[in-house]
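Peer 1: Build me a model from this:
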Amino acid sequence: MTDRRHALTPEALEMMDTIARTGSFAAAARELGKVPSALTYSVRQLEESLDVLLFDRSSRQAQPTAAGTELLHEGRRLLAQMDAVANRVQRVATGWETTLAIAVDNIVAPRAIFDLIEAFYALRCTESPDAGPLPTRLKLRNEVMAGTVEALTTGQVDLAIGLAGSPSLPQGLECAPLGTLEMLLAVAPHHPLAPLPEPLSMQTVAQHRIIAMADTAQRMDRHTFGIQPGQDVLTVPSLVAKLEAQIRGLGCGRLPEPLLRAHVAAGRLVVKRTEGMTSTVDLQYAWRAGPGMGRALAWWLQQLESPVTRQALLEQHAGLIL
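Peer 2: Here you go, the predicted model:
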């Protein structure tokens, strides 16, 4: 039992999570800064200590076995609890969290997020010049759709910005409105939909490839928006990739109106009115509530109460020029 307990280190649990998340030993090794052979050896050592097979070697993908899946589930829970304990200890001592993890949905303007990060790090200059840097480290995650909700509900982050719609959140989590974003169908000038009369019907749009962002949820049901039955789909990992694909005429799709402005003005994209499709999305931000809230989370929530900040998080896509 002692050997098994010693085998289950935070590093081993992080290694398991990275392999499962990246889908291969080679990709996990690159992310962890190890050579693949060293990572494979570490997994075998862990399997020998636990006397179980954690990954199915018969597949090209790193597929966890039933035992591996259970270890992943419990390991993620343990890592979250370790982080929570470290945060509580730090808050007791200074009022500041050790780490503040934030999930930002890809639909949120990155420039505004980094403006907030810059302002947060500047706090060390105003609170106490002799105190040095803030003890809180920021950990930023980029998520898409249900992945943003999942990161918060599974305890991987303390704050999530850009949740779509009105998500059902478990007890202990609170949310507030971020704002409403207009989403418009856009195509390249040389795309077959560009010269067609408006409004376009859903049947007409369905005849052409749509560019969709991949939902980053691992356990929750993944969402798809605007995809018609039988429609060809090109799935991309980010809003920047979606924008690039549509400018190249590889397909159609909805993009945030602030992101479209400069590209429409420059003639790179054409907005097409449609019938029978929702053109707006309501966005929220949510956080882990409860007594003893740390000063870092409190600061971020205070910034998000500002209408100017919330508008910037939706509007500053306008600066994204490829």
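Peer 1: contacts, neighbours, all on C-alpha from now
Peer 2: OK.
Peer 1: in whichever helix in the chain runs longest, what's buried?
Peer 2: Counting residues, the longest helix found in the chain (DSSP state H) is helix 66-94. Judged by neighbour count (16 or more other Cα atoms under 10 Å), helix 66-94 contains these buried residues: 68-69, 71-72, 75-76, 79-80, 83-84, 87-88, 90-91.
Peer 1: Check the secondary structure at residue 282 for me.
Peer 2: Under DSSP: H, G, I helix; E, B strand; the rest coil, residue 282 falls in the strand class.
Peer 1: Burial check on the closest residue to it other than its chain neighbours, number of neighbours?
Peer 2: Closest residue to residue 282 in three dimensions, ignoring its sequence neighbours and counting by Cα to Cα, 6 or more residues apart in numbering: residue 180, at 4.5 Å. By other Cα atoms under 10 Å, the residues close to residue 180 number 16.
Peer 1: this one next, for a side-by-side:
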Amino acid sequence: MISPITLDALRVLDAIDRKHSFAAAAEALFRVPSAVSYTISKLEEDLGVALFDRSKRRAVLTPAGRLVLEQGRHILTATDELTRMVQTAAEGWELELRIAVDSVLDFAPVYALVAEFQALQHRTELLLSEEVLGGSWDALNSQRCDLVIGAAGEAIPGGIVTQALGEVDFVFAVAIDHPLRMQPLPLSAEVIRSYPTVVVADSSRYLPARSTGLLDGRSRVVVPSIASKIEAQCRGLGVGFVPRHRIDAELIDGRLHILPLQEPRPPQAVSVAWRSANKGKALRWFVERLARMRFDGRRGLVDRDGPPATPLS
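Peer 2: Have a look, this model is predicted:
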């Protein structure tokens, strides 16, 4: 059965409801009033129901008419969305771009990039996610994402392109009232083992999980992200290494304190990564924009032509 409800009829019905009269709807649709009246009369005839209560002076929908209009608007919206998606794909822009951000990074610079992109092109849907340690490579390898920002360590093989960002500096931080602050400095690994360590769980689903900066304490508190690790250490639940650029506020308000170690953790190289087979315009825009950025150990992800780095304290 072919439905008598056409897109044109739905648009006419929508215009009448919004403009409150057949004449005003005709003007909005750049048609003569008789054409609008004919469209509605034909639809009513084909459906066998009245869509408007003609006993009223204004265009008032019947319950059946209201049902057709409300459901029809969903159809009109879906049709417009389909048109947008087809146009977007035809122009070489992805319908969606999935961006995984490594938990070691602050999301603020990524949000700034998203704002820049939206000012340029708002048709592509951006899906942001957070990954930890090997989870960034795992997300790219399993095609859970199209682009990784801040992937740590060596890239996985298999058609993956990388672009260096810089190195993340890690410091050993404890709560301001933690007993380790009373110990002789620099701290030895033996002294640290007496206290719980806060560890971020690797988010890999398929690749072997990675671990980094573990202190082999007597017990561990496992958390899902760097942000939660910082919070746990502020509360004195454990100790551990944290990215220096993520704890400025905690150092200023006194919730965390940096302690020197006999064996400090070396900086960690981070990269941007994507699959070479992906040629979409949105991916290319982000890759080219990120090429103009670098990772500053104190401030995080910044533009290369920004102010010079501040020496680490």
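Peer 1: ok, back up a step: what does the residue nearest to residue 282 of the first structure align to in the second structure?
Peer 2: Counting by TM-score structural alignment, residue 180 of the first structure lines up with residue 167 in the second structure.
Peer 1: and residue 281 of the second structure, what does it touch?
Peer 2: 92-94 (Cα atoms under 8 Å, 6 or more residues apart in numbering).
Peer 1: Pipe these into JSON lines and attach neighbour count per row.
Peer 2: Output for these, formatted as JSON lines (neighbours: other Cα atoms under 10 Å):
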{"residue": "92", "neighbour count": "12"}
{"residue": "93", "neighbour count": "20"}
{"residue": "94", "neighbour count": "20"}
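Peer 1: Turn the residues you listed into a markdown table, including distance to residue 28 of the second structure.
Peer 2: Listed next are the contacts of residue 281 of the second structure as a markdown table, based on distance: Cα to Cα, whole Å:
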| residue | distance to residue 28 of the second structure |
| --- | --- |
| 92 | 34 |
| 93 | 32 |
| 94 | 34 |
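Peer 1: with those residues in mind, which one is nearest to residue 174 of the second structure?
Peer 2: Set against residue 174 of the second structure, the nearest of the contacts of residue 281 of the second structure by Cα to Cα is residue 94 (44.4 Å).
Peer 1: how far away is whatever residue of the first structure lines up with the closest one from residue 301 of the first structure?
Peer 2: In the first structure, the residue matched to residue 94 of the second structure (TM-score structural alignment) is residue 97. Distance of residue 97 of the first structure to residue 301 of the first structure, computed by Cα to Cα, to the nearest Å: 14 Å.
Peer 1: ditto for residue 286 of the first structure
Peer 2: Residue 286 of the first structure is 9 Å from residue 301 of the first structure, by Cα to Cα.
Peer 1: Would you map the strands across the second structure?
Peer 2: 52-53, 60-61, 96-102, 125-131, 147-152, 160-168, 170-175, 197-200, 220-223, 240-243, 256-258, 268-275, 293-296, 300-303 (DSSP state E).
Peer 1: Give the buried residues for the fourth one.
Peer 2: Which is strand 125-131 of the second structure. For strand 125-131 of the second structure, a neighbour-count test (16+ other Cα under 10 Å) marks 126, 128-131 as buried.
Peer 1: of residue 286 and residue 301 of the first structure, who's got more company?
Peer 2: Legend: neighbour count by other Cα under 10 Å for residue 286 of the first structure and residue 301, higher for residue 286 (25 against 16).
Peer 1: Alignment lookup: that one to the second structure.
Peer 2: Checking TM-score structural alignment: residue 286 of the first structure goes with residue 273.
Peer 1: Now do the same contact list for the nearest residue in space to that match that is not next to it in sequence.
Peer 2: Leaving aside its sequence neighbours, residue 273 of the second structure sits nearest to residue 162 (Cα to Cα, 6+ apart; 4.3 Å). By Cα under 8 Å, 6+ apart, the residues touching residue 162 of the second structure are 155, 271-274.
Peer 1: and which of these is nearest residue 109 of the second structure?
Peer 2: Checking the contacts of residue 162 of the second structure against residue 109 of the second structure by Cα to Cα gives residue 272 as the nearest, at 13.8 Å.
Peer 1: Residue 42 of the second structure versus the closest one, what's the distance?
Peer 2: Plainly put, residue 272 of the second structure is 59 Å away from residue 42 of the second structure if you go by Cα to Cα.
Peer 1: So for the two, which residue has more residues nearby?
Peer 2: Shown here are residue 272 of the second structure and residue 42; by other Cα under 10 Å, residue 272 has more neighbours (23 against 14).
Peer 1: Verify the stated contact: that one with residue 150.
Peer 2: Yes: taking Cα atoms under 8 Å as the definition, residue 272 of the second structure is a contact partner of residue 150 at 5.8 Å.
Peer 1: so what sits against both of these two?
Peer 2: Between them, residue 272 of the second structure and residue 150 share the contacting residues residue 165, judged by Cα under 8 Å, 6+ apart.
Peer 1: which ones are touching the residue nearest the centre of the second structure?
Peer 2: The structure's the second structure has its C-alpha centroid closest to residue 128; by Cα atoms, centre = their mean the separation is 2.0 Å. With contact set as Cα under 8 Å, 6+ apart, residue 128 of the second structure has these partners: 98-101.
Peer 1: That one maps to what in the first structure?
Peer 2: In the first structure, residue 128 of the second structure lands on residue 140 (TM-score structural alignment).
Peer 1: hmm, back to that, now, among the contacts of residue 281 of the second structure, which is nearest to residue 235 of the second structure?
Peer 2: Using Cα to Cα, residue 94 comes nearest to residue 235 of the second structure of those, at 43.2 Å.
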